[in-house]
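>>> Below: sequence and its predicted model.
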Amino acid sequence: MTEQTDDVDEAILYALQDDARNTSSSDIADLAGTSGSTVRKRIQRLERDGVIKGYSADVDYQESGYPLRMLLYCTASIPDRGDLVPEILAIDGVVSVQELVTGEQNLLVTAVGESDSDITPVAQELLDLGLTVADEVLVRSHETTPFGEFAPESEEGDDGEV
């Protein structure tokens, strides 16, 4: 059973989202106001409970030779939508799938490629799975940031913003 997160857990999550590779448990401990051993135990619990699902590299696909990032808004039958996610992720070029819970378009598939000829087969395979591709959006850039609600108070500015 997942325990409720507290300020220490949230500081850990914030630091790991910011830079998991270059942030030590002692760095996080300083940020969270606790010990390094507490941070290590908390990380293990957060991993065990499925709060931390894994660690991954933030790849700049454009810099790595795959300049096209396409968002494909799809419609699947509601009972099948969750079951289709592993099959969609298995399609060459697909890097993420998000289940959407409002509107007719209920799956957002992100695919990357060098050219249109890399993306077109992805759309065809989605159609072959029985999905409707309702819209396609070409993405110019994609940036992320740690979730601000996890920021320790010491990271917030005077006005409470990160």
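Perfect, I can see it now. In this text the structure is predicted, and so the values were computed from the model without any measurement.
>>> all contacts plus neighbour counts: C-alpha atoms, from now on.
Will do.
>>> How about residue 67: what's its closest non-neighbour residue?
Nearest non-adjacent residue to residue 67, counting by Cα to Cα, 6 or more residues apart in numbering: residue 114, 5.7 Å away.
>>> From residue 45, how far out is the one you found?
Residue 114 sits 40 Å away from residue 45, going by Cα to Cα, to the nearest Å.
>>> Spatially central residue in the chain, please.
residue 96 (8.1 Å; Cα atoms, centre = their mean).
>>> adding another structure so you can compare the two:
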Amino acid sequence: MSGRRLAQSMEYELDDIDRKLLNLLQENARYTALDLAEAVGVSDNTIHNRMERLEEAGVITGYTTAIDHDPTGLALYFHFTCTAAISDRSEVASQAATIPQVLEVVELMTGQKNLQLKAVGAEDEDITRIAEQLDDLRLEINNENLIRVERRLPLDFFEAGGQPDET
């Protein structure tokens, strides 16, 4: 699993082909190299080379599948806001990421409320179990919310040619 960092040591210079490629991959990571080549207007070899460079540079860190957990019986989505001791935050975040049914752990650069977690469960007891496991890690749970709807959107920065959208 890859983590985001506050700042990278080197910035990778994206050109129009890279931006188009990233925009398309956000839309559907299962596009074939041929599909991408046709959409971008280059050869499939160029696509392979670009993807390899973007992976080596750490721009592309993996390929994931978006899963709707509702049909699997895991219809409860919870968001926890927690506080960890600053000295233990990274270690506790790593441990929290191993708890079954925890989907996401985010470390924040704050003193209080410095960890956010998303988890799924089939019933209230699942969420209680997760909360107890967070407590076992000496995390103070500051807030617990049931998520009604979550929308994941592609970043239109790439489509806009790397410029903020003025609309």
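Structure's in. What do you need? A quick note: this is a predicted structure, and the numbers were derived from the prediction, not measured.
>>> show me what contacts the residue nearest to residue 67 of the first structure?
When contacts are counted by Cα atoms under 8 Å, 6 or more residues apart in numbering, residue 114 of the first structure touches 65, 66, 67, 68.
>>> any idea what the last one aligns with in the second structure?
It refers to residue 68 of the first structure. Counting by TM-score structural alignment, residue 68 of the first structure lines up with residue 76 in the second structure.
>>> hang on, its match packs against residue 125?
No. If you go by Cα atoms under 8 Å, residue 76 of the second structure and residue 125 don't touch, sitting 10.8 Å apart.
>>> who's more crowded, the two?
When neighbours are counted by other Cα atoms under 10 Å, residue 76 of the second structure and residue 125 differ, and residue 76 comes out ahead with 18 against 10.
>>> contacting residues around the more buried one?
70, 120, 121, 122, 123, 146, 147.
>>> Likewise for residue 146 of the second structure?
76, 77, 78, 79.
>>> From residue 118 of the second structure, how far off is the last one?
The spacing between residue 79 of the second structure and residue 118 of the second structure, counted by Cα to Cα, is 5 Å.
>>> Now do the SS call for the counterpart of residue 128 of the second structure in the first structure.
When the first structure is aligned by TM-score structural alignment, residue 128 of the second structure is paired with residue 120. Classification of residue 120 of the first structure using DSSP: H, G, I helix; E, B strand; the rest coil returns helix.
>>> roughly how far apart are residue 120 of the first structure and residue 37 of the first structure?
50 Å.
>>> Once you drop chain neighbours, what's closest to the residue lying farthest from the centre of the second structure?
In the second structure, counting by Cα atoms, centre = their mean, residue 43 sits farthest out from the average C-alpha position, at 29.8 Å. Nearest residue to residue 43 of the second structure in three dimensions, chain neighbours excluded: residue 37, at 5.3 Å (Cα to Cα, 6+ apart).
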